[in-house]
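got a predicted structure here, sequence first:
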Amino acid sequence: MTPQARAQAAIEILDEVVAAARDAGAAADTIVQRYFKTRRYAGSKDRRAVRELVYAAIRRAGDLPVTGRAAMVALADERAEVAELFDGSPRGPAPISVEEPRAAAGVAPAWLGGRLDNLGLEARAPLDLRVNRLKARREDIAIEGAVPTPHAPDGLRLPEGVQVEQLPEWADGRIEVQDEGSQLVTLACAAKPGMTAIDFCAGAGGKTLGLAAAMEDRGRLIASDADRSRLSRLAPRAERAGVTIAEMRLLDGGREGDALEDFREAADLVVVDAPCSGTGTWRRNPEARWRLTQARLDRVVALQSRLLDVAAGLVKPGGTLVHIVCSLLDEEGAGQAEAFLARHPGWIARPVSLPTGEARGPGIRLTPAASGTDGFFVATLVRPC
């Protein structure tokens, strides 16, 4: 592919990404993969160059562009080497006109009013691993180019392009892919061997496995979620990691407490990594900013509130409820924790001790700019005895 043809390919992919964001369709990564699956003539260098153009255009556009070309033209306005590709050559994009639409610059939708500016969301996210303490220590892992993460004691940061699932350390369960921020908020849960712990919104089980390692695979650990497909991924991951204490419970949407009735007021620790806006992960999924609306934010905030109230009923007197969101917005983080404490007299927020992060209401917020991690909020809420 010529450089001009790569630019045109990026525009075509961006058109699909824009449409998918508007219509709740596939993620950008999926669209890129599908595009090249039917274009075998594109070599690895072509695919890499096109992908870089696509994501560069996405990252600089805060609001949903009208077209993929509008996103790419805006990028061309800032980068002369991109502008040169709009020369009207065969298979390349037509020349740029002064009047044509351009995507507005920004790290977030304009309706958020700059609340996410200067938090590092425009940067690319690193690839982090968690060394599985059940099978290894960080100093035992020797992967070319890997360096210890700055804050998480079991974290390793890999150079770009490493195929993790091809590593022998992954195959035998010594490592898991997990952002350093996710590792840190898991540590904030202070899970201990012998505990009864519930990962209330376990998803595919990334934090479940981290909790199991902290518990030294001793005690009782329940992984629950309303999404059967996501939860089903945990079993093979747990087997590979050598985790034997994880039990899976499928939640019934709207009646989450019913599936865990036998744990009412019995758990030492309940972790609620609630569904959220995902603003903390926008470095990894930058087109997700085009999908967030005020209405969607309102819905997830209401869901988080309900899940916390249900989960609170599972915590034994003196036990801990941990509220986690991969969000940088206060209504999902500090505001949500404060609202919970107001609804539940007697509960208190225990200080969160982490090697990085800023105090935010009753908890701690991690940001890409300050901590070099995905964005997270974590608060530990203690039930009265």
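Okay, I see it. Numbering: from 1, shown residues only.

drop to CA atoms for contacts and neighbour counts, all remaining ones
Fine.

can you give me the strands for the stretch 151-300 of the chain?
155-158, 175-177, 196-199, 220-225, 246-250, 267-273 (DSSP state E, counting those that start in this stretch).

quick one: which of these is nearest Gln33?
strand 175-177 (20.8 Å; Cα to Cα).

how far out from the middle of the chain is the closest one?
Averaging C-alpha positions (Cα atoms, centre = their mean, to the nearest Å) puts strand 175-177 15 Å from its chain's average.

hang on, the earlier thing: how about the strands of the stretch 151-300 of the chain in CSV, adding mean neighbour count?
What follows is the strands of the stretch 151-300 of the chain, written out as CSV (neighbours: other Cα atoms under 10 Å):
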stretch, mean neighbour count
strand 155-158, 23
strand 175-177, 23
strand 196-199, 26
strand 220-225, 24
strand 246-250, 18
strand 267-273, 26
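
distance to Ala146 for these - can I get that in a markdown table?
Below are the strands of the stretch 151-300 of the chain laid out as a markdown table (distance: least, Cα to Cα, whole Å):
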| stretch | distance to Ala146 |
| --- | --- |
| strand 155-158 | 5 |
| strand 175-177 | 12 |
| strand 196-199 | 30 |
| strand 220-225 | 30 |
| strand 246-250 | 29 |
| strand 267-273 | 28 |
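
of these, which approaches Ala76 most closely?
strand 155-158 (30.7 Å).

any chance you could list what contacts that closest one?
Contacts with strand 155-158, where a contact means Cα atoms under 8 Å, 6 or more residues apart in numbering, come from 126-131, 138, 145-149, 180, 183.

below is an additional structure, to be compared with the one above:
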Amino acid sequence: MTPAARVQAAIEIFDSILEGAPAEKALLGWARNSRFAGSKDRAAVRDHVFGALRAKRSLAVRGGAETGRGILLGLIRSQGIDPDDIFSGIGHAPAPLSDAEQAAGEAPQSDGVRLDLPEWLVPLWRASLGDAAEAMAEASRARAPVFLRTNRLKTTRDAAISALSEEGIEAEAHEISATAIVVTNGARRVSQSRSYQDGLVELQDGASQAVIDALSGQTPARILDYCAGGGGKALALAAAFPEAQIVAHDIAPQRMKDLPDRAARAGARITVVAPEDLPNEAGFDVVLCDAPCSGSGAWRRAPEGKWALTEARLAELTAIQAEVLDHAVDFVAPDGVLAYATCSMLEPENTAQVTEFLHRHPGWSVNAQRAWTLLDGGDGFFTAQFSRDAASIS
């Protein structure tokens, strides 16, 4: 495919997304119907689509319309490419620009357009991030780095980096976590590499790894990952606390369907339980609640979430987070720790949840609290650790 044909394919895919199709489904459908497209073509089209999704509002202004064509025109302009080289109408290239498209891109921009955020979210974004708000918005438009977690059950970080190098994947240690490796070249080869298939490394964001590092002062015998999802943190917990019993639970058990195979590959011991099989006892030394959230710290990876979030949905999520904490607290041993985490940078999901939890649960205190932003290298994350006051235990 020519560069122009790749842009035309991205335009068609983006129109499907604007009509309501999930991005991954639209990309998969195009790939299945485009057998002529090689791996480099598919990667380039995917990059166009996700690059456009991250900056949809500002690119629509630069392209003159909130359509696949307008947004991809804005993307081409933002990359400093002459649109006439792409929009030529030759072969499978997009049709030449109209006079209106040639003149587009000079409209005044609101803060929401300039920052590529929903307009309603701008005040909350600024209130949550303060002086870093504009830098976080800019960083959210960039492609996220690919992080790997060293599986300490099988190897060391240096050995993992060497093993990846032997397979043509360039990577280096990252300071965000003692287990973090960031891939600098060859990221698309990771999932097919021996290092990954043999369980030496796992795909996991660096800040997500740091959330587990924050528990390193504990010596738990039993750990409950209460909102396990796909199981990334359960696997990290199993590697960080190899002597502990790790129990993975999720209210939607189908989310954990791949976890037994992932655990076997990693050499990790994890017990997967459905809600009805979760022991009804306060017997866990650590209960981790990686709660459902806006995902605002990971919007550069999943930019559709940015445009789907509404005030009503945020209110729904904060209510769910409070409910999760209120349920999970019953599983914490008397001298245990309740750990809360989100991949969000929004204050209502983070520090406000901490304050409200303490109001609802007298006799509990915060032991530790930490936030990571995109400027730390990984995704935006927040964590807090609660424990009972000594007076309430006795």
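That came through fine. Keep in mind that what you see is a predicted model, and the values were worked out from it rather than measured.

any idea what the TM-score is?
Once the chains are laid over each other, their TM-score by TM-score structural alignment, normalised by the length of structure 1 reads 0.86; 359 aligned residues with a Cα RMSD of 2.3 Å.

returning to what we had before: Val32 of structure 1: which of the strands of the stretch 151-300 of structure 1 is closest?
Comparing those by Cα to Cα, strand 175-177 comes nearest, at 21.9 Å.

wait, which of the strands of the stretch 151-300 of structure 1 is closest to Arg48 of structure 1?
Nearest of the strands of the stretch 151-300 of structure 1 to Arg48 of structure 1, taken as Cα to Cα: strand 155-158 at 18.4 Å.

onto which residues of structure 2 does the closest one map?
Mapping strand 155-158 of structure 1 onto structure 2 (TM-score structural alignment) gives residues 180-183.

mean deviation of that stretch from structure 1?
In the superposition against structure 1, stretch 180-183 of structure 2 averages 1.3 Å from its aligned positions (mean Cα distance after the TM-score superposition for structure 1).

please name whichever of the strands of the stretch 151-300 of structure 1 is nearest to Asp29 of structure 1.
strand 175-177 (17.5 Å).

residues in structure 2 aligned with that closest one?
Taking TM-score structural alignment, strand 175-177 of structure 1 hits residues 201-203 over in structure 2.

the matching stretch vs structure 1, average distance?
Compared with structure 1 after the fit, stretch 201-203 of structure 2 shows a mean deviation of 1.1 Å (mean Cα distance after the TM-score superposition for structure 1).

and of the strands of the stretch 151-300 of structure 1, who's closest to Pro368 of structure 1?
Across these, closest to Pro368 of structure 1 is strand 155-158 (Cα to Cα), at 14.6 Å.

from Met136 of structure 2, how far off is whichever residue in structure 2 pairs up with Leu366 of structure 1?
By TM-score structural alignment, Leu366 of structure 1 lines up with Trp372 in structure 2. Trp372 of structure 2 sits 11 Å away from Met136 of structure 2, going by Cα to Cα, to the nearest Å.

same question for Ala268 of structure 2.
For Ala268 of structure 2 relative to Met136 of structure 2 (Cα to Cα), the value is 36 Å.

so which residues of the stretch 151-300 of structure 1 form helices?
Per DSSP state H, counting those that start in this stretch, the stretch 151-300 of structure 1 carries helices over the ranges 168-171, 180-187, 206-214, 228-232, 234-241, 294-312.

give me the number of residues near the nearest residue to Ala105 of structure 1 once chain neighbours are set aside?
Among residues not flanking Ala105 of structure 1 along the chain, Ala61 sits closest, at 4.7 Å (Cα to Cα, 6 or more residues apart in numbering). By other Cα atoms under 10 Å, the residues close to Ala61 of structure 1 number 26.

go on, Thr2 of structure 1?
By other Cα under 10 Å, 13 other residues sit near Thr2 of structure 1.

coming back round to it: what residue of structure 2 takes the place of the residue nearest to Ala105 of structure 1?
Checking TM-score structural alignment: Ala61 of structure 1 goes with Lys56.

perfect, that will be all.
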